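J.: have a look at this prediction, sequence included:
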Amino acid sequence: MPPILYSFRRCPYAMRARLALWASGQTVELREVVLRSKPPELVAASAKATVPVLVLPEGRVLEQSLDIMRWALERSDPLDWLSPTQGTLDQMLALVGQIDGDFKFHLDRYKYPGRYETDSSSRNTDEHRSAAGLVTAELNARLTGHAYLFGPQASLADMAIAPFVRQFAHVDPAWFAAQPWPQLQAWLAAWEASDILAQVMQKYPAWQSGTAGEPFGSHR
């Protein structure tokens, strides 16, 4: 019996989990969730009831996307995503933490300003875009001289961060393209054109309770 992955195609957290599962060759039963109508099985498995959630055959539940990434890659890491050519795993996790913290905070308020009108931290959209842009400028600087964030090969950091940079870029593509971030723009374009992203972004029907999910995995 394979692990069960509750996922939603466009969610960046679920995207990073699927990327690691695919790269590691782990096969799971994918249950595509409709977020406005969450299945009771997801709610029963995880109190947070947000994707991704990975239910392992022995009953253990992984509720955080980075935990799912590490679970998969620690079982099999043929692309060496946990072993960057420059830097360490702890340094990668620290950079991902910055994206999941400050960057995501400003990204949400830039992308969905109407959701945060009563937030005491609310500022105008341009201010949140500028604050997030300071982080993307740092990423651009990291990419100077090599194609990926931690050297000449892709790593966990690239795959965990790219879905959120993608969201940021897609809010206003013309504005993003006009910024002085050529390395970051090239890095994002290469990732968006990659075979692995095409594989994990395949569309699946919404899962219905009581039915089998879709087999998902690269069968490495």
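T.: Sure, I can see it.
J.: from now on I want contacts and neighbour counts done on CA atoms only, so please keep to that.
T.: Noted.
J.: now do the strands in this protein.
T.: Applying DSSP state E to the chain gives strands spanning 4-7, 28-32, 53-55, 61-62, 214-216.
J.: would you reformat these as TSV and include mean neighbour count?
T.: Below are those laid out as TSV (neighbours: other Cα atoms under 10 Å):
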stretch	mean neighbour count
strand 4-7	26
strand 28-32	23
strand 53-55	25
strand 61-62	18
strand 214-216	17
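J.: save the ones you listed as CSV, and put in distance to residue 15 too.
T.: Formatted as CSV, these follow (distance: least, Cα to Cα, whole Å):
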stretch, distance to residue 15
strand 4-7, 8
strand 28-32, 12
strand 53-55, 12
strand 61-62, 15
strand 214-216, 13
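J.: for the biggest helix by length in the chain, which helices and strands make contact with it?
T.: The longest helix of the chain (DSSP state H) is helix 125-142. In terms of contacts (3 or more Cα pairs under 8 Å, 6 or more residues apart in numbering; DSSP states H and E), helix 125-142 is packed against helix 104-111, helix 182-192.
J.: packed most tightly, which of these would that be?
T.: The highest mean neighbour count among the helices and strands packed on helix 125-142, using mean count of other Cα atoms under 10 Å, belongs to helix 104-111: a mean of 21.
J.: just how off-centre is it within its chain?
T.: Helix 104-111 sits 15 Å away from the centroid of its parent chain (Cα atoms, centre = their mean, to the nearest Å).
J.: pull the residues that contact it.
T.: With contact meaning Cα atoms under 8 Å, 6 or more residues apart in numbering, helix 104-111 is reached by 115-116, 122, 125-126, 128-129, 131-132, 164, 168, 171.
J.: how about the contacts made by the residue lying closest to residue 72 once chain neighbours are set aside?
T.: Nearest residue to residue 72, sequence neighbours excluded (Cα to Cα, 6 or more residues apart in numbering): residue 21, at 5.5 Å. By Cα under 8 Å, 6+ apart, the contact set of residue 21 is 27, 68-69, 72-73, 217.
J.: what about versus this one:
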Amino acid sequence: MAILLAGQAVHLRPIVMKNKPEEMLALSPKGTVPVLVLADTLNAEATQYQVIDESLDIMLWALRRNDPNDLLYSSRGDALDEILQVIEHNDQQFKPDLERYKDAKRYHHQDLEACRLKCEPFVQDLEQRLTKHRFLMGDKASLLDYALLPFIRQFSKVNRQLYLNGPYTHLQAWLNLHLQSRLFSKAMFKHPLWLDTQQDIVFGESY
């Protein structure tokens, strides 16, 4: 979604994690996605590549090249620091708690409710933010909204009924706004797998 909003054209190679291409593992041995490979486009025989294989770093790469919607909130000097702090909290604490919550639901663990409660402080913090303005940082979307969207979407699905009946009215409206957007549909479109077609897909020029 950040690549689309930044208007950065990339060659997309969709894969499934059960069948990782050798080309991907050679460039990024950790074997996770996404992987962005930057090469010297003026030199077809270039052997030097820059590899960015963290989602947040790819988002920052795209938005620092072009940020027409000011997702980095550049007009607020301290905004990016705050955005990155919340994302770090998500990555270091909420994400592991969410994985345990998902596993407890999937494997019918006895500590399901305890796992859900571990997730609550972070979710409630986002709810409180959204009582003040439409998006997490203000009245317009920011990098923070798009960085956290996948995790809140996952949280909403673990116990759907409890989520819908829970004290998340602002978060529900925020999530629905994103999920019903044309941008989300464009980003989530399922392209043919690269290993099947051996054809790159030009992605990100516009949405």
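T.: Alright, I've got the coordinates. In this text, all values refer to a predicted model and were calculated from it rather than measured experimentally.
J.: which residue in the second structure lines up with the residue nearest to residue 72 of the first structure?
T.: Counting by TM-score structural alignment, residue 21 of the first structure corresponds to residue 3 in the second structure.
J.: same question for residue 144 of the first structure.
T.: That one, residue 144 of the first structure, aligns with residue 131 by TM-score structural alignment.
J.: ditto for residue 68 of the first structure
T.: Residue pairing (TM-score structural alignment): residue 68 of the first structure is matched to residue 58 of the second structure.
J.: residue 19 of the second structure versus that match, what's the distance?
T.: As judged by Cα to Cα, to the nearest Å, residue 58 of the second structure and residue 19 of the second structure stand 23 Å apart.
J.: looking at those two, which is more packed in?
T.: residue 58 (18 against 8; other Cα atoms under 10 Å).
J.: pretty sure the more buried one sits against residue 52.
T.: Yes. Assessed by Cα atoms under 8 Å, residue 58 of the second structure is found in contact with residue 52 at 6.3 Å.
J.: list the residues that contact both of these two?
T.: residue 36.
J.: map residue 84 of the second structure across to the first structure for me.
T.: Counting by TM-score structural alignment, residue 84 of the second structure corresponds to residue 93 in the first structure.
J.: what sits against the residue nearest to residue 18 of the first structure when sequence neighbours are not counted?
T.: Excluding its sequence neighbours, the residue lying closest to residue 18 of the first structure (Cα to Cα, 6+ apart) is residue 200, at 6.1 Å. Residue 200 of the first structure makes contact with 15, 18-19, 22 under the criterion Cα under 8 Å, 6+ apart.
J.: change it to 10 Å
T.: Taking Cα atoms under 10 Å, 6 or more residues apart in numbering, we find residue 200 of the first structure in contact with 9, 14-23, 216-218.
J.: which ones among those lie within helices?
T.: In this view, the contacts of residue 200 of the first structure that belong to helices under DSSP H are 14-23.
J.: which of those residues lies closest to residue 100 of the first structure?
T.: Checking those against residue 100 of the first structure with Cα to Cα, the nearest one is residue 16 at 12.2 Å.
J.: run a quick neighbour tally on the closest residue in space to the closest one that isn't next to it in sequence.
T.: Nearest residue to residue 16 of the first structure, sequence neighbours excluded (Cα to Cα, 6+ apart): residue 160, at 5.2 Å. Using other Cα under 10 Å, residue 160 of the first structure has 27 neighbouring residues.
J.: wait, residue 160 of the first structure touches residue 98, no?
T.: No. When contacts are counted by Cα atoms under 10 Å, residue 160 of the first structure is not listed as touching residue 98 (11.5 Å).
J.: so what does the residue nearest to residue 18 of the first structure match up with in the second structure?
T.: Checking TM-score structural alignment: residue 200 of the first structure goes with residue 187.
J.: can you give me the neighbour number for residue 43 of the first structure?
T.: Using other Cα under 10 Å as the criterion, residue 43 of the first structure is surrounded by 12 other residues.
J.: what lines up against it once you look at the second structure?
T.: For residue 43 of the first structure, the aligned residue in the second structure is residue 25 (criterion: TM-score structural alignment).
J.: what residues are up against residue 28 of the first structure?
T.: Contacts of residue 28 of the first structure (Cα under 10 Å, 6+ apart): 1-6, 18, 21-22, 54-56, 213-217.
J.: nearest spatial neighbour of residue 36 of the second structure, skipping sequence neighbours?
T.: Leaving aside its sequence neighbours, residue 36 of the second structure sits nearest to residue 52 (Cα to Cα, 6+ apart; 5.1 Å).
J.: enumerate every residue touching the one you found.
T.: Per Cα under 10 Å, 6+ apart, neighbours of residue 52 of the second structure: 27-28, 34-38, 58, 61.
J.: how far away is residue 126 of the first structure from residue 101 of the first structure?
T.: Distance of residue 126 of the first structure to residue 101 of the first structure, computed by Cα to Cα: 19 Å.
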